[in-house]
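*Asks:* Give me the fold of what follows.
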Amino acid sequence: MTQRIALTARIVERFERRVQLSTHWLRVRPAPHAQGIEAFSLKVDAEPHFLNWLRDPYENHLARLDLPEPVFGLGLDLEIIAALEPANPFDFLTEPFAANYPFEYPQQLRKELVPYLRIDRPGPWLTDWLGGLDRAPKYMIEKLGDILAAVHDRVASVGAGRPGWVDIEALLQRGSGSPWETAWLLTLSLRGLGLAARFTSGYRVWLSTLPDVPDAVNAHAWSEVFLPGAGWIGLDPASELFTSEGYIPLASAPDPLRTVPVSGYHEACGSEVTESVVVRRLVPAPTASTLGEASWNQVRALGRRVEADLTAAGVKLTVASGLSFVSMEYPGAPEWTTSALGLHKRQIAEMLLPAIARHCGGGGVMHVG
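*Replies:* The predicted structure is shown next:
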């Protein structure tokens, strides 16, 4: 069942004194390929300011924020209204040649995917990791599941997804990192296997199915692989899952730095940044009545007239008893134990009803349902 939600996020940076800010670039609006987005709003808490929307080279929504005067702080309040409809992450079709791994991208498509296939000067830890990946032929969905599991097992995902540059060598040495870091490792791993992949930042919404467990939302990052015929397929190494309706992308690009939600700088000064994000379910508004006030007045007048006629005829409310019994002949039959209906039960009912009517004096309406 579709569930409408409201996601509200607030980002605040406070400074020790008034400082001049550079142009800030905001990637906080759901990406064009995000599903179920109904509304989006952004409020900038700093005056004066100028906000202009555009698209970056990867077709992400990008806002240019200019603050011409020094400020004590900068606040961003954004809200997303979305309808989350249950989605099967495996509901896609690839071209026949891409149904199994490995495959080759057609020449023209490969030219278009060059930025998503490139790995820049891997260090010794990354080189060793990529060299150890399983390249055995396999059904594509199973292969992607294996890559997900390999990254998930190699690097433990801890903490929140902190945006910024990723030191892959340090990540592999530590063996643990944020979802932002593990998503970049998965992106490079897919490229190392010859699969075009991009990095995506956004929000992950989790709606609880238990009454005593609250819903949750957090800033997140994941990877997307391009499969001919299916397009971009999301993979989340933090949860070891294919992405579904709970993932709301904000920006996708070949490099993590091109998906950072807020980028810019300020004069040297002490600062403090606080971020919060909450999600709440939206209850459907009551359906408006199809009857106008004049029609309702007619309905009420008819009800009063029927009530007066029943009273004049002496018809009064009464309470009747319900009879329940079990056949002595077939007490273990399904119709007398678990099933509601049965041939023998029907025959007994049709015999019993006239007898009850005669015993009660007649005049009643008999009904077999």
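*Asks:* okay, CA-based contacts and neighbour counts for the rest of this
*Replies:* Will do.
*Asks:* where along this protein do the helices fall?
*Replies:* 107-112, 124-131, 140-154, 168-174, 179-192, 293-312, 334-337, 343-359 (DSSP state H).
*Asks:* Quick check, central residue of this protein?
*Replies:* Gly246 (1.7 Å; CA atoms, centre = their mean).
*Asks:* from what I can see that one touches Trp206, true?
*Replies:* Yes - contact status for Gly246 versus Trp206: in contact at 6.2 Å, counting by CA atoms under 8 Å.
*Asks:* What residues of the longest strand seen in the chain count as buried?
*Replies:* For the chain, the strand that runs over the most residues, judged by DSSP state E, is strand 3-19. Buried residues in strand 3-19, defined by neighbour count with 16 or more other CA atoms under 10 Å: 4-11, 14-15, 19.
*Asks:* Please give the structure of this sequence too, so both can be compared:
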Amino acid sequence: MIFKIWHHTRYLYSHKVFLEPHYLRFKPLQKSYLTLNHFHLKMDPEPVGLSFASDAENNPITQIWFNDQIDSLDIDVQIEVSVTEDYDFFSFILDPYCKLGTREPVYSQTLSDFFKPYLKGEVSGKIKSYVDTIIRKNDGEIIPTLFSLTDHIYREWEHHLVIETSELDSENCFREKAGSCRDLSWMLIEMLRYTGLAARYVSGYTYNDELDDGHELHAWVEVYLPGAGWIGIDPSAGIFVHEKYIPVSASFNPANTMPVTGNFRGNANSKMETHVSIEQIDD
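*Replies:* Next up, the predicted model:
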């Protein structure tokens, strides 16, 4: 199965500005079920410099810089990936075997030290009680607990589309029983971290028939399971991710996964427009 992705981003400035170095995150992450066939990046105006690199969490990034002042920036990305249909995402065993809700840590001390940023977080007593109830109902078994917790969020929380970025607040999302894919993912991350599981925020593309239009640019969660590695789960759809999820960036901090980051110098207001379209092509 092949997916073709077109992603257009436009920045408009009320007056000419000087852009500091910007960092772009559009290139898909390497996954065992995914092969990158084509990646093309075009900008108007063209930068005077461009460099491909990886950030501290091994996400592919593109650094660009300019010499002249500009009043607009257009970024066009074309991507083609091949994915393995019916890929078995559950072909693993937990090693070592472990349970939640016990005094035994999920990870070795070495892994716990490495995962500190992915384990850091604090939630309210109400969230703790909610998660503890689900753990008990599943006898602490990790996979059933993950299924149950993700399904509960999908069924009990109203999911809405939010284009504008806003501060993520898991407590508010839990209280209001509503949120965007970003909100639901961050709330689930903090719930998982409370259980002792390392979790990170993932941004990317998805071709998911269970989600409405406008979710092609999407956010979900990855949790690290001993013996299995990073496993994706999507609270917006109530499922474990499958081959139609195309991750671009993953981090302990959602701010590190934004498609474009960078500052500008100048007395101006800025406006962003973005559009994503995805086409599925059967082999």
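*Asks:* ok, back up a step: and among the helices of structure 1, the most buried is which?
*Replies:* Across the helices of structure 1, averaging neighbours per residue (mean count of other CA atoms under 10 Å) puts helix 179-192 on top, at a mean of 26.
*Asks:* Which part of structure 2 matches that one?
*Replies:* Under TM-score structural alignment, helix 179-192 of structure 1 corresponds to residues 181-194 of structure 2.
*Asks:* quick one: the matching stretch to structure 1 mean distance?
*Replies:* Superposed on structure 1, stretch 181-194 of structure 2 shows a mean distance of 0.7 Å to its aligned residues (mean CA distance after the TM-score superposition for structure 1).
*Asks:* OK, contacts around Trp222 of structure 1?
*Replies:* 179-180, 183-184, 199-201, 234-237 (CA atoms under 8 Å, 6 or more residues apart in numbering).
*Asks:* try 6 Å
*Replies:* The neighbours of Trp222 of structure 1, taking CA atoms under 6 Å, 6 or more residues apart in numbering as the test, are 183, 200, 236.
*Asks:* The aligned residue in structure 2 for Leu257 of structure 1 and Gly125 of structure 2: what is the separation?
*Replies:* With TM-score structural alignment as the criterion, Leu257 of structure 1 lines up with Ala255 in structure 2. Using CA to CA, to the nearest Å, we find Ala255 of structure 2 at a distance of 26 Å from Gly125 of structure 2.
*Asks:* likewise Leu50 of structure 2?
*Replies:* Taking CA to CA, one finds Leu50 of structure 2 at 48 Å from Gly125 of structure 2.
*Asks:* do Ile246 of structure 2 as well
*Replies:* Applying CA to CA to Ile246 of structure 2 and Gly125 of structure 2 gives a distance of 35 Å.
*Asks:* and if you look at Glu156 of structure 2?
*Replies:* Distance from Glu156 of structure 2 to Gly125 of structure 2, by CA to CA: 19 Å.
*Asks:* Please apply the same query to Ala228 of structure 2.
*Replies:* Counting by CA to CA, the gap from Ala228 of structure 2 to Gly125 of structure 2 is 30 Å.
*Asks:* Could you do Ser51 of structure 2 as well?
*Replies:* Ser51 of structure 2 is 46 Å from Gly125 of structure 2, by CA to CA.
*Asks:* again with Asp183 of structure 2
*Replies:* 19 Å.
*Asks:* With Cys181 of structure 2 instead?
*Replies:* The value you get for Cys181 of structure 2 to Gly125 of structure 2, if CA to CA is used, is 23 Å.
*Asks:* Kindly report the same for Trp65 of structure 2.
*Replies:* Distance from Trp65 of structure 2 to Gly125 of structure 2, by CA to CA: 47 Å.
*Asks:* Kindly report the same for Asn58 of structure 2.
*Replies:* Counting by CA to CA, the gap from Asn58 of structure 2 to Gly125 of structure 2 is 35 Å.
*Asks:* just Leu12 of structure 2 next, same as before
*Replies:* Taken as CA to CA, the span from Leu12 of structure 2 to Gly125 of structure 2 is 44 Å.
*Asks:* Also Ser82 of structure 2?
*Replies:* 44 Å.
*Asks:* how many neighbours does Tyr118 of structure 2 have?
*Replies:* For Tyr118 of structure 2, the neighbour count with other CA atoms under 10 Å is 23.
*Asks:* Ok, the one 3 residues further on next?
*Replies:* As a burial measure, Gly121 of structure 2 scores 13 neighbours (other CA under 10 Å).
*Asks:* same question, Asp283 of structure 2
*Replies:* 6.
*Asks:* how about the closest residue to it other than its chain neighbours, what does it touch?
*Replies:* In this structure, Asp283 of structure 2 finds its nearest non-sequential neighbour in Met1, 5.2 Å apart by CA to CA, 6 or more residues apart in numbering. Applying CA under 6 Å, 6+ apart to Met1 of structure 2 gives the contacts 82-83, 282-283.
*Asks:* CSV for those, including distance to Pro144 of structure 2?
*Replies:* Formatted as CSV, these follow (distance: CA to CA, whole Å):
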residue, distance to Pro144 of structure 2
Ser82, 30
Val83, 27
Asp282, 33
Asp283, 34
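*Asks:* Filter the residues you listed down to the buried ones, PyMOL style.
*Replies:* Buried members of these, defined by 16+ other CA under 10 Å, are picked up in PyMOL with:
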select buried, resi 82+83
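*Asks:* Return the subset of the contacts of Met1 of structure 2 lying in strands.
*Replies:* 82-83.
*Asks:* Sort out which one of the contacts of Met1 of structure 2 lies nearest Leu119 of structure 2 for me.
*Replies:* Nearest to Leu119 of structure 2 among the contacts of Met1 of structure 2 is Val83, at 30.6 Å by CA to CA.
*Asks:* what's the neighbour count on the residue lying closest to that closest one once chain neighbours are set aside?
*Replies:* Distance criterion CA to CA, 6+ apart; nearest residue to Val83 of structure 2, sequence neighbours excluded, is Leu34 at 4.6 Å. Counted with other CA under 10 Å, residues neighbouring Leu34 of structure 2 total 21.
*Asks:* wait, Leu34 of structure 2 sits on Glu85?
*Replies:* No - with contact defined as CA atoms under 6 Å, Leu34 of structure 2 does not reach Glu85; the gap is 9.9 Å.
*Asks:* Spit out the residues that contact the two alike.
*Replies:* Residues touching both Leu34 of structure 2 and Glu85 (CA under 6 Å, 6+ apart): none.
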